[in-house]
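K.L.:
got a predicted structure here, sequence first:
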Amino acid sequence: MTTITLVQGDITRQSVDAVVNAANSSLLGGGGVDGAIHRRGGPAILAECRKLRASRYGKGLPTGRAVATTAGELDARWVIHTVGPVFSRAEDRSALLASCYRQSLRVAAELGARTVAFPAISTGIFGWPMEDGARIAVRTVRESADPSVEEVRFVLFDKEAYNVFAEVLEA
């Protein structure tokens, strides 16, 4: 059974098999978690992302999908890049958000990752409300984590996000 843990801190400082990157579809770096992972992980991550863009993801990584690269200089073996949906009040995109977690876990299991660190996907500049994002994240991990993944760690940047995830996890 997969253990779910919460950490308040910097996802780029986690010692895990795989770090999940809340990437943008270009795979070429950006702001927030994406920029931090590319900066700390170094040029090897960007080099592999460029290869992915030159081959099977010429138009970018579709929302809800996941793909792995090296973790470069991070204390991890892999970075699993996934593109979260932008929140919309007019359209329910929760299935796409759940797919980010499900597909990232599928890639992690295929790689043989036993420990995986996730950020709160789409809750930053993509505007997803934290409580709803936490509910979707926790439910999806509980329902779809492969037993070979021993620990899923949600790494929350601030105390507010940590508290929301803690409430959802206890519910």
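P.N.:
Alright, I've got the coordinates. Predicted model, so just to flag it, every value in this text is computed and none were measured.
K.L.:
from now on I want contacts and neighbour counts done on CA atoms only, so please keep to that.
P.N.:
OK.
K.L.:
in the protein, which spans are strands?
P.N.:
For the chain, the strands defined by DSSP state E cover 3-8, 18-23, 66-70, 78-83, 115-118, 151-156.
K.L.:
work out the gap between the shortest one and the centre of the chain.
P.N.:
When you say that, I think you mean strand 115-118. Relative to its chain's centre, strand 115-118 lies at 8 Å (C-alpha atoms, centre = their mean, to the nearest Å).
K.L.:
who are the packing partners of that strand?
P.N.:
The contact analysis (3 or more C-alpha pairs under 8 Å, 6 or more residues apart in numbering; DSSP states H and E) places strand 115-118 against strand 18-23, strand 151-156.
K.L.:
circling back to that earlier point, so which of the strands of the chain is the most packed in?
P.N.:
Among the strands of the chain, ranked by average contacts under mean count of other C-alpha atoms under 10 Å, first place goes to strand 18-23 (a mean of 30).
K.L.:
hold the first one in mind and look at this next one:
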Amino acid sequence: MEFSIIQGDITAFTADAIVNAANTSLLGGGGVDGAIHRAAGPELLEECRRLHGCETGKAKITSGYRLPANYVIHTPGPVWHGGGAGEEGLLASCYRSCLHLAEENGCRTVAFPSISTGVYRFPLECAAYIAVREILAFSPIAKTVQSVTMVCFDERTKAAYEAALRHAQQE
């Protein structure tokens, strides 16, 4: 499985599935979540209403509608409360849940944003390490997923993911 890290706009990224850093209602919000809902159009909100939310660390899938992706995989990441509330395990579960859901739905290409590092205040370096670790751990068991791309909003985020990848490759 190929793994790459780029800087860009996930709403413009062509993939079988893009991941939405959603809230538990799945009804849109700020940041990546709001951008994905705006780009996909009102049909995404209608489908999300029928899903009745999603637990933190889990994932649900919808159509991509007006996005250049067939699917949107929605995963509510954890809010950072200092690290003692199971946040790291929940974030790892987000990545695993999304990758398994991508496999189950025949997705060959998947794009992730940096989950929980915006308004949820998860420390970027820690989140990047968890994301890279989970994606690399999934690689040997991937049957359908052939390519995973981290689509980073800015240069600082991209640099953190690149550093995490270098660190993981040295372990």
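P.N.:
Right, received. Where do you want to start? Keep in mind the model is a prediction, meaning the values are calculated, not measured.
K.L.:
quick TM-score on the pair, please.
P.N.:
Remark: TM-score between the superposed chains equals 0.93 [TM-score structural alignment, normalised by the length of the first structure]; 164 aligned residues with a C-alpha RMSD of 0.9 Å.
K.L.:
and the strands of the first structure: which comes nearest Ser144 of the first structure?
P.N.:
strand 151-156 (11.4 Å; C-alpha to C-alpha).
K.L.:
the second structure: matching residues for the closest one?
P.N.:
Using TM-score structural alignment, the residues of the second structure aligned to strand 151-156 of the first structure are 147-152.
K.L.:
just tell me what Phe126 of the first structure corresponds to in the second structure.
P.N.:
Per TM-score structural alignment, Phe126 of the first structure is aligned with Tyr120.
K.L.:
counting neighbours, what do you get for that match?
P.N.:
A count of neighbours around Tyr120 of the second structure, defined by other C-alpha atoms under 10 Å, yields 14.
K.L.:
ditto for Leu28 of the first structure
P.N.:
Leu28 of the first structure: 18 neighbours (other C-alpha under 10 Å).
K.L.:
same question for Ser88 of the first structure.
P.N.:
If we define neighbours as other C-alpha under 10 Å, then Ser88 of the first structure has 12 of them.
K.L.:
aligned to it, what sits in the second structure?
P.N.:
Looks like Ser88 of the first structure aligns to His81 there (TM-score structural alignment).
K.L.:
how about the contacts made by that match?
P.N.:
Glu87 (C-alpha atoms under 8 Å, 6 or more residues apart in numbering).
K.L.:
what about the longest helix in the first structure?
P.N.:
Longest helix in the first structure, counting residues (DSSP state H): helix 94-111.
K.L.:
quick one: contacts of that helix?
P.N.:
So helix 94-111 of the first structure is in contact with 18, 20, 63-68, 80-85, 114, 116, 121-122, 133, 136-137, 140-141, 144-146, 148-149, going by C-alpha under 8 Å, 6+ apart.
K.L.:
quick one: contacts for the nearest residue to Arg114 of the first structure once chain neighbours are set aside?
P.N.:
In this structure, Arg114 of the first structure finds its nearest non-sequential neighbour in Val149, 4.3 Å apart by C-alpha to C-alpha, 6 or more residues apart in numbering. Shown in contact with Val149 of the first structure (C-alpha under 8 Å, 6+ apart): 2, 105, 108-109, 112-116.
K.L.:
same question, Ala117 of the first structure
P.N.:
Ala117 of the first structure neighbours (C-alpha under 8 Å, 6+ apart): 11, 14, 16, 18-20, 152-155.
K.L.:
that one -> the second structure?
P.N.:
So, by TM-score structural alignment, Ala117 of the first structure is matched to Ala111.
K.L.:
ok, now Val138 of the first structure?
P.N.:
Looks like Val138 of the first structure aligns to Val132 there (TM-score structural alignment).
K.L.:
count the neighbours of that match for me.
P.N.:
25.
K.L.:
which one is it nearest to, not counting chain neighbours?
P.N.:
Nearest non-adjacent residue to Val132 of the second structure (C-alpha to C-alpha, 6+ apart): Leu165, at 6.1 Å.
K.L.:
what residue in the first structure is paired with that neighbour?
P.N.:
Under TM-score structural alignment, Leu165 of the second structure pairs with Leu169 in the first structure.
K.L.:
thinking Leu6 of the first structure is in contact with Val155, fair?
P.N.:
Yes. If you go by C-alpha atoms under 8 Å, Leu6 of the first structure and Val155 touch, sitting 6.1 Å apart.
K.L.:
how close does the residue positioned nearest the centre of the first structure get to Pro119 of the first structure?
P.N.:
Centroid-nearest residue in the first structure, with C-alpha atoms, centre = their mean: Val20, separated by 3.4 Å. Distance, Val20 of the first structure to Pro119 of the first structure, using C-alpha to C-alpha, to the nearest Å: 7 Å.
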